[in-house]
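# okay, here's the prediction I keep looking at, along with the sequence it came from:
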Amino acid sequence: MVTQDYVEARAVLVSAIASGQGKTSITAALARKLVQQGKRVRVFKCGPDFIDPMILERASGATVRSLDLWMVGEELCRRQLAQAAAEADVLLLEGVMGLYDGTPSSADLSRAFGVPVMAVIDAAAMAQTAGAVVHGLRDYGPVQLAGVIANRVASVGHARMVAASLRDIPLFATLPKQARSLPERHLGLMLPDDVSDIDTLLDQLAEQLVFDQQAWDAMPPVRFAKPAQAQATAPLLAGRTIAVARDQAFMFIYPHNLEVLRELGATLKFFSPLADQPVPAEADAVYLPGGYPELHARTLAQASIWQASMRAAHAAGRPIVAECGGMMALAETLTDQAGDSWPMAALLPGAVSMRARLSGLGLQALPTAQGDLRGHTFHYSQLETALAPAAHTVKHPSALQGEAWYRHGSLAASYFHAYFPSNPAATAALFSGSAA
């Protein structure tokens, strides 16, 4: 429903006691099931993430955007939710980690916008204790709890025991143990395009989700106030063309990042390093986002045309912004998880090697002359370089020193993934070459 002052849609925040409970599988199954019923569904991912949104986009058929009270900011979160509620019947928000984990947490987001929580529990090794877990989740905050979806349920009898233990909390759905789950690799779930039968798998999840349609239909819609009209972004990149690397090695890009570059006035030209495509000749700047260069190191090492074009762009002084995987591909060498070392584009002195353990994780901000540019970091590799950092990010909320941020000629490189809407002016400075 859309009125002059507010919009309404049925909405839930899918959360759990921890990671690994099946939030993404449940959210994907629910999204696909609702779409199959003819519902218009919009899915959001809480917290910084690139991979889960790709799975959820495939399940729902619509772009998945990020929600985070710190990185995205409350006002932009509110604007996105209101816009989605005006366009869709159902909003699904997948939480991050456990319900109360992080500062801010998924629970904070739920309370900020009045979106009730749908708790996912892994019931594989419990029965009546499920009630204690769920009541604890509800009352600790507290949060408004819409109900429960039980994952990895063994039988109808098992589901009845779980439902009885919940007392006054409804069991909305169950999903049985899966012979095959969404496949994973070191950064999380595998990308949809890397799973040949991903749509069949999503259809199977939707089909096996035993869903209480009556309880769902009885759930009241959530009302979102219409925000004030957003202030227009100054066209600080008007007339400039930015080349954006985009393929299976470089695909970790927030949809909002590309939108902000366009709002700043830039024209975007996409190219594929994996296909050995050069930087477009008309490009005034280059954006190399994160991704999986370590999985494609052999191909990138042999991409002589792409490597030469990157070196030419650097020699010409064109601004190059390289984030995480983008930075890895611009080092002198990249050692993959098998221990094989591959020559990269060598714009940044030093060597990158994959590690068995996580090397960086969490929300961070880069101080700039235009103010903080917010974002996050998440990586399993390490850069060894003699180059001194030009700056460091600041961890949130601890304010401790975060990732190194390097400047080498026209190259700005870091493991830090920036969320451009948090500071469009700082973003423009990066791509115009005026950032300090």
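Looks like it came in fine.
# from now on I want contacts and neighbour counts done on CA atoms only, so please keep to that.
Noted.
# look up how far residue 323 lies from the residue lying farthest from the centre of the chain.
Using CA atoms, centre = their mean, the residue of the chain lying farthest from its centre is residue 157. It sits 37.0 Å away. To residue 323, residue 157 is 50 Å away according to CA to CA, to the nearest Å.
# before we move on, the earlier item: pull out the buried residues from whichever strand or helix holds the residue farthest from the centre of the chain.
Element membership of residue 157 [criterion: DSSP states H and E] is helix 156-165. Buried residues in helix 156-165, defined by neighbour count with 16 or more other CA atoms under 10 Å: 159, 161-165.
# name the nearest of these relative to residue 358.
residue 162 (35.5 Å; CA to CA).
# was I right about the closest one contacting residue 133?
No. Taking contacts as CA atoms under 8 Å, residue 162 lies outside contact range of residue 133: 10.9 Å.
# what residues are up against residue 285?
By CA atoms under 8 Å, 6 or more residues apart in numbering, the contact set of residue 285 is 240-243, 318-320, 431-432.
# one more: residue 290?
249-253, 322-327, 417.
# make JSON lines out of those and add secondary structure.
Output for these, formatted as JSON lines (DSSP: H, G, I helix; E, B strand; the rest coil):
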{"residue": "249", "secondary structure": "coil"}
{"residue": "250", "secondary structure": "strand"}
{"residue": "251", "secondary structure": "strand"}
{"residue": "252", "secondary structure": "strand"}
{"residue": "253", "secondary structure": "coil"}
{"residue": "322", "secondary structure": "strand"}
{"residue": "323", "secondary structure": "strand"}
{"residue": "324", "secondary structure": "coil"}
{"residue": "325", "secondary structure": "helix"}
{"residue": "326", "secondary structure": "helix"}
{"residue": "327", "secondary structure": "helix"}
{"residue": "417", "secondary structure": "strand"}
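# A further structure is provided below for comparison with the first:
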Amino acid sequence: MPACPALFISAPASGQGKTTVTAALARHHRRMGRDVRVFKTGPDFLDPMILARASGAPVFSLDLWMVGERACRALLAQAAREADLILIEGVMGLFDGTPSSADLAATFNVPVAAVISAKAMAQTFGAVAFGLARFRADVPFHGVFANRVGSARHAQMLEEALPRDLTMLGYLSGNDAIELPDRHLGLLQAAEIDDLDARLDRAADALASTALAQLPPAVTFDDAAGDEPLPRLLDGMHVAIARDAAFSFIYPANVQLLDMLGARLTYFSPLADEPVPGDADALYLPGGYPELHAPALAANTHSAASIRAHAGANRTIVAECGGMLYLLDSVTDTHGVTTPMLGLLPGNAAMQTRFTALGMQQMTDSAHGTLTGHTFHYSRVSTPLTPVRHATRAQSDAPGEAIYRQGPVVATYMHGYWPSNPAFAAALFHGRAF
């Protein structure tokens, strides 16, 4: 059974600075010459982009429901065999959600470091830390780290407020040169932060002398029972994937699965007006921010014509969330400005100022079983299309996102985690699902 130093970075809530601290840790240890593998809890696309830049390696998702305990165990065991350090960033607060970050940490016995934003807080820091450490006895607790600290005296007050058996792992001062910028849906994408590497280096410098920067204890990860090699269900298929600032919500595990199933993968950029390769058998339009780039996408006629030609040749298109919006007749922003899109699916998407759906979901096809995933978006779609079916929510049978099929197009707001059902994923790209 492989063992590796491992640490779980969590917090009492979102917005405490988990990603900043995790990325700083990854950058620090990478600069020390260590091979660092970072995982992100839950169905996130944005934080992993930052963490991948910091660590120099792809960031895979861990989630006991979406990914599954067996697959999480296999991912961790593989990382433990190859890396010098494993870092896991939590999602929301430590005990939020079902399953929660605490459930994941307890399942794999990974010690938790809690990041607490101490801005506008003094001795209450100790009470919050006490609650996080004591709320569940099965969660291994490593210590607490203070973020956005105002001064050395402030840090001293925070440490003095801790129970004696809780470890203060250090602190970061509030610093706009370290904080990661955000917008709706979360952080900015890594490629959009011009000075990201400088920010990561400054953050790594700031915590290099703290106890948090020391290697954590080694954790032993059970080897999952060996699985049979995946059948090459996409052998010889050429899959084109849109990838740029408008279409970037892509799980590394999904791409890895397509490769393992035998597909040949190429990438193109609709934002750069690049065409779909003419010999592509299938096209994947992932989620992202087409609404932020709508005028450019509308003006890029070469890319648009190639996607329409691909559909006209009855070749498969799999579109998720933002990719689905791109296929519609139009997108309307929050100021009421409507921009034409590809017109391959009838209807309009209207952007909202608040998110309109959030949570784990799954879709089921009678021939291929169930595929897990999630949804998170700020738009509403109006379309005359009748859904072929609906996804269902993770904790109930309540209907979730609509799934549309028109000709060679399968489109939905739900982001699928394809390794949860490789046969289902292959059917999507063969055009045989639903």
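Received the coordinates, thanks. Small disclaimer: the values here were computed from a predicted structure and weren't measured.
# TM-score of the superposition?
The TM-score (TM-score structural alignment, normalised by the length of the second structure) is 0.96; 430 aligned residues with a CA RMSD of 1.4 Å.
# just to revisit the earlier point, the contacts of residue 285 of the first structure, buried ones only, as a PyMOL selection?
Filtering the contacts of residue 285 of the first structure down to the buried ones (16+ other CA under 10 Å) takes a single PyMOL command:
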select buried, resi 240+241+242+243+318+319+320+431+432
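# so what corresponds to residue 306 of the second structure in the first structure?
Using TM-score structural alignment, the partner of residue 306 of the second structure in the first structure is residue 309.
# these two touch, right, that match and residue 273?
No. The criterion here is CA under 8 Å, and residue 309 of the first structure misses it with residue 273 at 10.0 Å.
# the more surrounded of the two?
residue 273 (24 against 18; other CA atoms under 10 Å).
# so who does the more buried one touch?
Counted by CA under 8 Å, 6+ apart, residue 273 of the first structure has contacts 245-247, 300, 303, 306.
# that one matches what in the second structure?
Under TM-score structural alignment, residue 273 of the first structure pairs with residue 270 in the second structure.
# where does its match sit: helix, strand or coil?
coil.
# over to residue 182 of the first structure?
coil.
# which of the three states applies to the aligned partner of residue 29 of the first structure in the second structure?
Matched to the second structure by TM-score structural alignment, residue 29 of the first structure sits across from residue 24. At residue 24 of the second structure the chain is in helix, as set by three-state DSSP.
# just confirm residue 24 of the second structure contacts residue 53, I think it does.
No. Residue 24 of the second structure lies out of contact with residue 53 (CA under 8 Å); the separation is 10.6 Å.
# for those two, indicate the residue with more neighbours.
Under the criterion of other CA under 10 Å, the comparison of residue 24 of the second structure against residue 53 puts residue 24 first, with 27 against 19.
# and the helices in the stretch 151-300 of the first structure, which stretches?
156-165, 198-208, 213-218, 255-263, 297-301 (DSSP state H, counting those that start in this stretch).
# make a markdown table from those and add distance to residue 22 of the first structure to it.
A markdown table is the format used below for these (distance: least, CA to CA, whole Å):
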| stretch | distance to residue 22 of the first structure |
| --- | --- |
| helix 156-165 | 17 |
| helix 198-208 | 11 |
| helix 213-218 | 20 |
| helix 255-263 | 25 |
| helix 297-301 | 31 |
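# tell me which of those lies nearest to residue 333 of the first structure.
Of the helices of the stretch 151-300 of the first structure, the one closest to residue 333 of the first structure (CA to CA) turns out to be helix 297-301, at 8.9 Å.
# what helices and strands are in contact with the closest one?
strand 341-343 (3 or more CA pairs under 8 Å, 6 or more residues apart in numbering; DSSP states H and E).
# centre of the chain to the strand it packs on, how far?
Centre-to-centre, strand 341-343 of the first structure and its host chain are 29 Å apart (CA atoms, centre = their mean, to the nearest Å).
# next secondary structure after that strand?
In N-to-C order, the element after strand 341-343 of the first structure by DSSP H and E is strand 348-354.
# pull the residues that contact that following strand.
Here strand 348-354 of the first structure has contacts from 294, 327-328, 330-337, 380-387, 408, using CA under 8 Å, 6+ apart.
# which bit of the second structure covers it?
Using TM-score structural alignment, strand 348-354 of the first structure pairs with 345-351 in the second structure.
# for stretch 46-58 of the first structure, same thing?
Under TM-score structural alignment, the match for stretch 46-58 of the first structure is residues 41-53.
# before we move on, what about stretch 146-155 of the first structure?
Going by TM-score structural alignment, stretch 146-155 of the first structure sits over residues 142-151 in the second structure.
# for the matching stretch, what is the distance to the chain centroid?
25 Å.
# contact partners of that stretch?
16-17, 111-119, 129, 155, 166-175, 212.
# and what of stretch 31-48 of the first structure?
So stretch 31-48 of the first structure is contacted by 52-53, 56-57, 59-60, 62-68, 71, 84, 87-96, 106, 202-203, 206-207, 363, 375-376 (CA under 8 Å, 6+ apart).
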